[in-house]
Structure formats: C-alpha cells, structure tokens
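Enquirer: sequence first, predicted coordinates after that:
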Amino acid sequence: MKRANKSLLKILLPTVTCFFLLVGCVENTNKAEIPIRLNEKILIELKGKWKFSLGDSPERSKVDFNDDNWELIDVPSSWENQGFHGYDGFAWYRKEFTVTDDLSFENLYLILGFVDDVDETYLNGKLIGLSGGFPPNYNTAYNAYRRYKIPSGLLRKEKNVIAVRVYDKELEGGIIGGEPGIYAVLNELNPDLTLEGIWKFKIGDDKVRADKNYDDSDWDSLFVPAHWEMQGYRDYDGFAWYRKKFSISKELSKERLVLLMGKIDDIDQTYINGVQIGSTGLWNFNKVPTDFNTGNEWEQKRIYSIPDGLLNFNDENIIAVRVYDGFRDGGIYQGPIGIITEKKFRQSSSR
C-alpha cells in the first residue's frame, strides 16, 4: 500500500476502526478486497486496564519483571488521552491474565488491533509479533492491524503475561484501537509446526543464500507473515530473501509432510536445506522478471510437498525463500505458515 498522510489518517481512524475490525485487515493492499474474518471467536477479552510505563528496557519483556509501580491505563486508547499528552518515544505495556480452560487444541491468535507507531509483542517472554521499524531504522506501522499467531504450547493454563514494546514518533501513541483479545480461529489450517514469527531477511539477490550453511547473522529480522513495506522497506520493489532455522519433532518422521507458505507477493522459489521444493511464478528470465504477475501469483496459496529424507529430525533445518516483487507491496504477507502432515492437510481441505 502506498502511504497516506499519517496526520490525516489519524483523524479518520476512529471512524474507520469498526470497518477494519470486521475485515480483519493486516494491510490495505489496494489489490483486492480485504477478506472478512467471520471465523474468529474471542476466548479471552483483553480490553481494560493494562500496566504502563514510559521508557525502554529489554527486561520489561520478561514474565517475572516487577511492574508493581507502573501506571494503569486503558487499552485501547492513546496514551495522550490518559495523562501523557505530547509524549513521543518508547513505552511498554504489560497485561497479566489467567487461562482456566484447556486451549491446547485451539488455533490461537493474539489480536491487539492498531498500535501507533511500532511494536514488538511478547507472550510469556517470547517474541511473537513485530510491526514497523524502531529507530534508527524507523518506519511507522500505525495503520497495520496486529494479529499475531500464538505458537503451540506457549499459552499456559495458569498465569500468562503479555508485554508490548511501543515506539511513537508523533501525534497519538500506544495501543489505540480494536478489540484486543485471545482469539480462536476456526476452519483455518493449523500446522503441526508453525513457522510464523521472526525470520531473517535481506534485500537483493544471490542464489548462495539458499545454502543450508550460509551465514545470515548480519541480516535484518522481519515478522512473517506481513508485507516488508510495513517493516522498514517502504516502496521497495525487487528481489529479497527470507531464511528461518527450525527443528521438527521426531514424531513426524514417519509422516508425509507439506510446507504451507501462505501467500507471497509476487513470486517465489522455496528451499529446504538447500534443495528447491517449490516455485510459483515465471522464473525464466535473464536478470529481472517481466511476467511476474500474469496469473495473479500474489494471491495464490503456496502449498509445497516436502520430499522424503530431506528434513533432519535430529538437528536444525533451514528454509530459504527467494522472492521477487514487481509492484507495490511485497513479501510473505498472509498465513498460515508452517509444516503440516499430508493426511491432516487433505482432511482439512475436504471439509
């Protein structure tokens, strides 16, 4: 999406918040209507009083951090409306809640709604979501709808703690709109191993980036799924690579497995442990693709079979995704992202 004026949209935001909640958008792509999410059921409401403190420290993400002396403010609402008028900069929110029911079989998401401008979101000390870019590589994501996948087993049947790091550059700041809560998503593929979360990312192109032992330690970190424009690469068109390390349970070693890569804008080549397992789009070009969107590849779901013997069930694995975006938004932008058994995939697809 090409950026609109932030000040103007902040004036309009209260008017359009209800619309965004109904459609559950991550970002307005201007390419198609945003799908209506009627398959979300709220399990735990998180509106109301949250702990709040100005400033910044990584210690604040920890479950056992002492926030007894913090302020209490309402969520959702800008902090300017609650005694912090004119403050721009870093601040943290924390929320403690208890789970009484067994939610281990649910497909769970934490929805915060709209955060102005940038956030990192932690659940029980684990980073599960990131939108925008913090200084010195600042990039606002005030108009992105925060909807973060909760990894299996992370939510406890006891005390849980959400911690949200926020940076605001100008005007209103904080968790400002939406219906914050823990949601179950119905009738959506729930991978046996989710790969949503933080990935390594680098623009440009070099095929050696597919190699399992390639050193990506100096790459940026991006959240997947989300357009890269929302995370510091505004208006970038061209090649880019994603990489992620993962381990997989031995319990799946006897299953035929499928990689779900969601939707990618525009075309991709996908590798596991250096071996290409899938591709979408026309890659028969010399330097730069010219027919990169002849079949609306940006809205096609990526579903790639994983060859037998390719995964290492005793050690680390690497997935690498080469992406080319030729127009507007780019990247791995919609889930689910993960590995699922072929049997479970076929059962879900036949419903």
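Expert: Okay, I see it.
Enquirer: only C-alpha atoms for contact and neighbour calcs from this point on.
Expert: OK.
Enquirer: helices along the stretch 101-250 of the chain, start to end?
Expert: Listed in chain order, the stretch 101-250 of the chain contains no helices at all (DSSP state H, counting those that start in this stretch).
Enquirer: try this one side by side with the last:
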Amino acid sequence: MKNRIALLIMLFGLFSMVQAADPQREWRRVYDLRGQWRFFIGDNPAWAKPDFDDSEWFKIFAPSNWENEGYPGYDGYAWYRKTFEVKSAEHLYVHLGTIDDVDQVYINGKRIGYTGLFPPDYSTGYNVDRIYKIPAFCLRTDRKNFIAIRVYDAEFEGGLVRGNLGIYEKLNEPELIKSLEGLWKFATGDNPNCAKYNYDDSRWNELFVPLSWEAQDYNYNGYAWYRLHFKLSSDYKNERLVLLLGKIDDLDETYLNGKMIGKTGIIKNNPLDIRIEGDEWQKVRAYDIDEKDIYFDRDNVLAVRVYDGLVQGGIYEGPIGIITKNEYLKWREKYQDRPFDFFKIFQFLK
C-alpha cells in the first residue's frame, strides 16, 4: 500500500510539472519588452497616439512596481510607452504580466484590450495575468511600433509589477482552411431577423473579430449581433467542416445562411430570464457545419447573436475560421485542456 501511495504522489507531481510546462511550449517570444519604458504620471488620451512626443518623459524599469522606481506612495493614473519591432503580424500577442490595478493597452493608437475598470466604476484586476491578442491590422512590419499602457493604481504597489513582458507568437494555432478574422458587421440590440440570409446590414458599424466590443468603444452589456459575408472554395466540398468562433462573452447563438448551427448557453428574449452558469465565456466555440448548410464558391452569411451579462462582451478571443474536422480533432487533442482522470489511479490503489 505504501508503494502505491508513493506512486500516486509521484504521478501527481509529474502531472503538475506537465501542466506547468504546457504554457512554455505554447509561446515563442519575438520581442522582449522587459527593460526601460517611458513613463509619466497623470492622464491624457493623447498619450496613446503613436506620433506623441514622449522624449521629455522619465524612464522607468518594468516589470517593477513604480514605488521601487522612484515614485513611492503614488496612487492614481500613469502611462507607459515603448517601441518594438516585428517581422510578421500573424498570431501575435502582448504579454504584460500582472498590472496593479487597472489597464488599457494601445498598439499604434488602437486599443486592443483592458483589464479591470477605471473610476468611477473602479474594479481592480491586480492579480490577472495580461495577455492580449494584437490584431494584424494594428501592426507595422516595415517600421517601429508603439505600445502605450494607461494604468490606474488605487493603493499599495502600482504599475507593471511582474511577469515576462514581451511580444509573443502563439504556436498552437489550428490549421484553418478559411480565416474569418477581421472586420465584421456589428449592431447592439436584438432582432431575430438579423439571422436571415438576406437581412440588410449595410448600415451597421464594423468591429474587429476577435476583440471585445468594450475594447472598441462599446461600453455595453446586453444583446448584440455580428454578421459576416464570406466565400469558401468548392475544393472543400467533400470535407467535413467545423466553424471555430473562439471564445465569446457570455452566450451565443450562431447561424449559417439563416440556420442555427450551434449555441452555447441559452439566450432568452427577456434578459431577466437569462441564466449564465459562469464558465461559458471560457469555452471555445466549435460548431459542426452540415454540407447542406454551406454554399461553395458563392456568398455565405454568418450571423452570431450574443448576450453579455457583465464587463467584457463579444467575440473576444480566437481562433476564428473554418477548419476540417480531422484537423480540428488533432488540434483539440493536442492543445485543448483535458481534465486529469484520478479515478483510475484511485481504483488502482484499492
């Protein structure tokens, strides 16, 4: 029995090491952001712009709390700015570690993400590891890029306090046959006709997908619709296909050419009747596409009804696109989180 308990402890330790190692295999750093940043206390939206002259700003080391870098006792707003270069704009994310307390992040003047809420509706995000997708259209591969970070600290230590800061390439992206990342039509509110193939969305605004709608200046909770027109080559007519919509906050119903092909959670017409279990926003949406529901070599319409109950909303994280069923199963098996089954081990110990 003692030998079996020792084996269980060894297996648990091995599992823990494997789990800890997985994130390291998922990312490749392409630019190191650790080191000296331009820094200034106060708050001004012009400081997000790439052409702003920050040459008179102070220099500060990050990651480190700003109290240890010459600003002891300071609570309030401050901005960080830095330049970086990349050779490719695909599959890139910025890792900023933990920021105390609230942040908004801009790449070349475009806001790409935030964590926490600024006053007057203050909510801290001090213990959240910041990882933000950088939309390809935000980046320049032929010259320097600018990153600007707006920070608010309510108490104790403040700033970019710890973490492996950098621009990282995500290595586990699936092999899509059709990427659907980019600008989609978007409208707040709820209208069941938005699901129809011939619905006129020409007057709708455009939003980048994947990216939360709050990061694109929609400070909104409730119903909204996304729509996208796309074509798919008949080369894939004999393939089993899957639609990947990444992660959506909170609930969704997804329609292809007017037919619902999948949903996560239950969206009811009365928001008071909607129940959010709590983890829907973390689930990767993968919906099978029936061959009768998709058109080849002509226009398709994808419509996504979303309900957001609190804070961040919308299609906020990829992958976004169409993949063959075989490739999807390989990707899911290799990269998707799977629970570790201790039951069989405990059976072994009996």
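Expert: Perfect, thanks for sending it. Because the structure is predicted, anything quoted here is derived from the model rather than measured.
Enquirer: after superposition, what is the TM-score?
Expert: The TM-score (TM-score structural alignment, normalised by the length of the second structure) is 0.64; 293 aligned residues with a Cα RMSD of 4.8 Å.
Enquirer: show me where the stretch 251-350 of the second structure has strands.
Expert: In the stretch 251-350 of the second structure, the segments counted as strands under DSSP state E, counting those that start in this stretch are 251-256, 259-264, 284-289, 300-308, 314-324.
Enquirer: and of those strands, who's closest to residue 347 of the second structure?
Expert: Nearest of the strands of the stretch 251-350 of the second structure to residue 347 of the second structure, taken as Cα to Cα: strand 284-289 at 31.8 Å.
Enquirer: how far is the closest one from where the chain is centred?
Expert: 17 Å (Cα atoms, centre = their mean, to the nearest Å).
Enquirer: equivalent analysis for stretch 214-227 of the first structure, please.
Expert: For stretch 214-227 of the first structure, the distance to the chain centre is 12 Å (Cα atoms, centre = their mean).
Enquirer: contacts for it, please.
Expert: Residues from elsewhere that reach stretch 214-227 of the first structure (Cα atoms under 8 Å, 6 or more residues apart in numbering): 26, 129-131, 196-202, 208, 228, 231, 243, 329-335, 337.
Enquirer: can you give me the buried ones in that stretch?
Expert: For stretch 214-227 of the first structure, a neighbour-count test (16 or more other Cα atoms under 10 Å) marks 221, 222, 223, 224, 225, 226, 227 as buried.
Enquirer: picking that back up, buried members of the contacts of stretch 214-227 of the first structure into ChimeraX, please.
Expert: Of these, the buried ones go into a single ChimeraX selection, burial set by 16+ other Cα under 10 Å:
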select :26,129,130,131,196,197,198,199,200,201,202,228,231,243,329,330,331,332,333,334,335,337
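Enquirer: ok, so what distance separates residue 88 of the first structure from residue 46 of the first structure?
Expert: With distances taken as Cα to Cα, to the nearest Å, residue 88 of the first structure is found 24 Å from residue 46 of the first structure.
Enquirer: more neighbours: these two, which one.
Expert: Taking other Cα atoms under 10 Å, residue 88 of the first structure and residue 46 do not tie; residue 46 has more neighbours (21 against 18).
Enquirer: quick one: contacts for residue 157 of the second structure?
Expert: 65, 66, 67, 100.
Enquirer: which residue in the first structure lines up with it?
Expert: Matched across to the first structure, residue 157 of the second structure falls on residue 172, judged by TM-score structural alignment.
Enquirer: circling back: which one of the strands of the stretch 251-350 of the second structure lies nearest to residue 3 of the second structure?
Expert: The nearest among the strands of the stretch 251-350 of the second structure, by Cα to Cα, is strand 284-289 at 40.2 Å.
Enquirer: who's in contact with the closest one?
Expert: For strand 284-289 of the second structure, using Cα under 8 Å, 6+ apart, the contacting residues are 240, 241, 242, 243, 244, 245, 246, 247, 248, 261, 262, 264.
Enquirer: 6 Å - rerun?
Expert: With Cα atoms under 6 Å, 6 or more residues apart in numbering as the contact definition, strand 284-289 of the second structure has outside contacts at 241, 242, 243, 244, 245, 246, 247, 262.
Enquirer: from those, pick the one nearest residue 87 of the second structure.
Expert: When the contacts of strand 284-289 of the second structure are compared for distance to residue 87 of the second structure (Cα to Cα), residue 246 comes out closest, at 25.5 Å.
Enquirer: how big is the angle separating whichever helix or strand the closest one is part of from strand 300-308?
Expert: Using DSSP states H and E, residue 246 of the second structure falls within strand 241-249. In terms of direction (axes from the mean of the first three to the mean of the last three Cα atoms, to 10 degrees), strand 241-249 of the second structure departs from strand 300-308 by 30 degrees.
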